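Participant: pasting the structure only:
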């Protein structure tokens, strides 16, 4: 028995944040219906057609045109029996389509209604469209990211999107638990902006204390030293000397008593003050050794460190294989599609891929039959282009 068995989720979201949340719910046993336009969501062509398959396993597919009365009727029948309704339109759009919170909550008072947007349902920025890189710029993440004294950079993935998806899935689970206690549904207002602000939490705290903005430091850090990637004879190595104890451990593991005894480096404050000197000494030492030589001494000693890998390296790593971190599913016409596995591992409810990501409208007929449509009615709506089937 999976945690969300017998939970019906209507997933009207696209791209990353919403589909991530829906995929997690599906992995946990929910019957997630991916509701798409007749031609599919607009990111389907990306990655040679592999984008949507990578984001939507354990879902069924329904293709309808919400601009038609027939399409609206299909969705409304599902709304009446759904446990969760997810949407990620710019605020106001879903209301114009006839499925805003006010409408859905009246039709189904027990429904959990999750809205994902760039800036939230309230506030002066609410009407704006928002994508992960926009929020990275807005919250100061880009300004805090980049080479030392160099240009600002976008983080090389979509951390705010994926984090919003995780937050949405968690919020829905909390709301379902609240419904068990109260019998009532509620609305979740998830925004990339709020999640992004949460990701900047320690910099917000630091600014409140010091009035300082974070500096761009490459792989280093303004308040801790040594904490950065250092080149070696082979693979670069990242070390995280986040406190004085780890500094002592680093020196001991490498046999550098001279570093350990140097009064300038006794405390983190001293190491930060003498950063250029200290990092130069460490870099010179690391360049005399291979990454394996260094890691074989540092890791057993308990020093937080790692080789700086490429995506291809970590995907092939023994640890990723042991953890089942990468899934591979074969899709006709596309081939093997690799994607990240669900990071939530429950001992009593192991996650498995029960169903591949659906093609556009793959389960339209099946789902419509479940809510009372006859085959003749389905054929009529298909002819009227209110629905699409495979």
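Facilitator: Okay, I see it. Because the structure is a prediction, the values reported are computed rather than measured.

Participant: contacts and neighbour counts: CA atoms only from here.
Facilitator: Fine.

Participant: all strands of the stretch 101-250 of the chain, in order?
Facilitator: With strands called from DSSP state E, counting those that start in this stretch, the stretch 101-250 of the chain shows them at 112-117, 186-191, 227-230, 237-240.

Participant: quick one, which of the ones you listed is packed in tightest?
Facilitator: Neighbour counts (mean count of other C-alpha atoms under 10 Å) averaged over each of the strands of the stretch 101-250 of the chain peak at strand 112-117, with a mean of 25.

Participant: So what touches that one?
Facilitator: Residues outside strand 112-117 that contact it (C-alpha atoms under 8 Å, 6 or more residues apart in numbering) are 17-18, 83-91, 101, 104-105, 129-130, 168, 172, 175-176, 185-192.

Participant: I'd like the strands of the stretch 101-250 of the chain as CSV, with distance to residue 153 appended.
Facilitator: What follows is the strands of the stretch 101-250 of the chain, written out as CSV (distance: least, C-alpha to C-alpha, whole Å):
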stretch, distance to residue 153
strand 112-117, 23
strand 186-191, 22
strand 227-230, 17
strand 237-240, 20
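
Participant: Of all those strands, which one comes closest to residue 78?
Facilitator: Residue 78 sits nearest to strand 112-117 of all these, at 13.5 Å, using C-alpha to C-alpha.

Participant: putting a second one here so we can go through both:
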């Protein structure tokens, strides 16, 4: 039993951000029904299968042709008994289908209607489409980082967290006051939120914070090569510098005029780094991290993914679960980043095959098996009365 057990969500999202938001709701016990195209389904099934598997676990799939009046009518029928409707359709598409807020809340006045888009629905770019990389570019993030933040969809992930957070707040408000709110989130606002501090700094100083020149501010902070790999050292304060010299058995550095204080260390970063790198190479990573921790200096091991997946730390915190996605294949998934009473959310089911729950969902909505089969024969809904195809056939 989760905090959202009994809450039903109709999920008309694709890709990462919207899907991750509704996945977090399933982690809390919500029943999420994923509405997918009858033929292709969510495009990440084939193009980005790891994203699909990661962010659609625990959901049920109903495949339907929304280009037909009958298909749209089925979704409206599901809305009658739903608590939340989430959509990330291209701008204007929901209204074109008759699945906009006004239409659906007329059917169910208690429905919380959540919309996700690339840009604000009230700004000049409301009609534009966009992705994570575009949001990074237009929010200033690319400029201060001198490039994209790697291949991980950081903005999508933060936006999904924001959307789920807002949806749960709307649920709480509905319960407490009876007021039914609509919810909106977008990529661009999420990208700005990630830069709250540097934007605030720029608004006062007029200077763009140089995110690439971190060592100039904190000359000792950074990555260092140990005997068996790299470590991250975050020695920000003067007391950290004193303790670090003791750990390295280099008390002479404390009396070296080049390193006598933070300002002098900034002026002599190349010499300082050369000395520290040479010293850190003398011992393995775990030795240094233990020493740093003992002396209350922040630091950690730079792990690769092999180490992450086998790390005792993550095992103890129940960070991963392993789910079969094919008869001979298991995928490791990250659990939700919260715990209740020290326990991780309940184990999840694999992401559904396309349309695998169509019959069950429609029967729950009051349709007879004869009606369902007629809709199937007419191409309105997809297959769920045969052996379903795997959710994704190729893993990358």
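Facilitator: Perfect, I can see it now. Just so it is clear, the structure is predicted and the values come from calculations on it, not from any experiment.

Participant: Pretty sure residue 118 of the second structure sits against residue 133.
Facilitator: No. Applying C-alpha atoms under 8 Å as the test, residue 118 of the second structure and residue 133 come out as separate, 10.6 Å apart.

Participant: Just want to know which of these two has more residues nearby.
Facilitator: Between residue 118 of the second structure and residue 133, counted using other C-alpha atoms under 10 Å, residue 118 has the larger neighbour count: 27 against 21.

Participant: The biggest helix by length in the second structure vs the first structure - mean distance after superposition?
Facilitator: Longest helix in the second structure, counting residues (DSSP state H): helix 154-177. Superposing on the first structure and averaging over aligned pairs (mean C-alpha distance after the TM-score superposition for the first structure), helix 154-177 of the second structure comes out at 1.0 Å.

Participant: quick one on the thing from earlier: out of the contacts of strand 112-117 of the first structure, which end up buried?
Facilitator: Neighbour counting by 16 or more other C-alpha atoms under 10 Å classes 17-18, 83-91, 101, 104-105, 130, 168, 172, 175-176, 185-192 among those as buried.

Participant: tell me how far stretch 222-237 of the second structure is from the chain's mean position?
Facilitator: Relative to the centre of its chain, stretch 222-237 of the second structure is centred 28 Å away, using C-alpha atoms, centre = their mean, to the nearest Å.

Participant: For the stretch 51-200 of the first structure, which segments are assigned as helices?
Facilitator: For the stretch 51-200 of the first structure, applying DSSP state H, counting those that start in this stretch gives helices covering 51-55, 69-79, 93-96, 101-107, 132-138, 159-182, 192-199.

Participant: want to try TSV for the ones you listed, with distance to residue 206 of the first structure as columns?
Facilitator: Shown next, in TSV, are the helices of the stretch 51-200 of the first structure (distance: least, C-alpha to C-alpha, whole Å):
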stretch	distance to residue 206 of the first structure
helix 51-55	36
helix 69-79	45
helix 93-96	38
helix 101-107	38
helix 132-138	18
helix 159-182	21
helix 192-199	13
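
Participant: Nearest approach to residue 6 of the first structure belongs to which of these?
Facilitator: helix 159-182 (12.3 Å).

Participant: any idea how far the equivalent of residue 204 of the first structure over in the second structure lies from residue 16 of the second structure?
Facilitator: In the second structure, residue 204 of the first structure lines up with residue 199, judged by TM-score structural alignment. Relative to residue 16 of the second structure, residue 199 of the second structure is positioned 26 Å away (C-alpha to C-alpha, to the nearest Å).

Participant: Tell me which of those two has more neighbours.
Facilitator: Remark: of residue 199 of the second structure and residue 16, residue 16 carries more neighbours, 23 against 18, as counted by other C-alpha under 10 Å.

Participant: List the contacts of the more buried one.
Facilitator: 51, 52, 55, 156, 157, 160.

Participant: And for the most centrally placed residue in the second structure, nearest residue in space, chain neighbours not counted?
Facilitator: The centroid of the second structure falls nearest to residue 157 when counting by C-alpha atoms, centre = their mean (2.7 Å). Closest residue in space to residue 157 of the second structure, ignoring its immediate chain neighbours: residue 17 at 5.9 Å, by C-alpha to C-alpha, 6 or more residues apart in numbering.

Participant: quick one, what contacts residue 50 of the first structure?
Facilitator: 44, 334, 337.

Participant: can you rerun that using 10 Å?
Facilitator: For residue 50 of the first structure, the contacting residues are 43, 44, 331, 334, 335, 336, 337, 338, 339, by C-alpha atoms under 10 Å, 6 or more residues apart in numbering.
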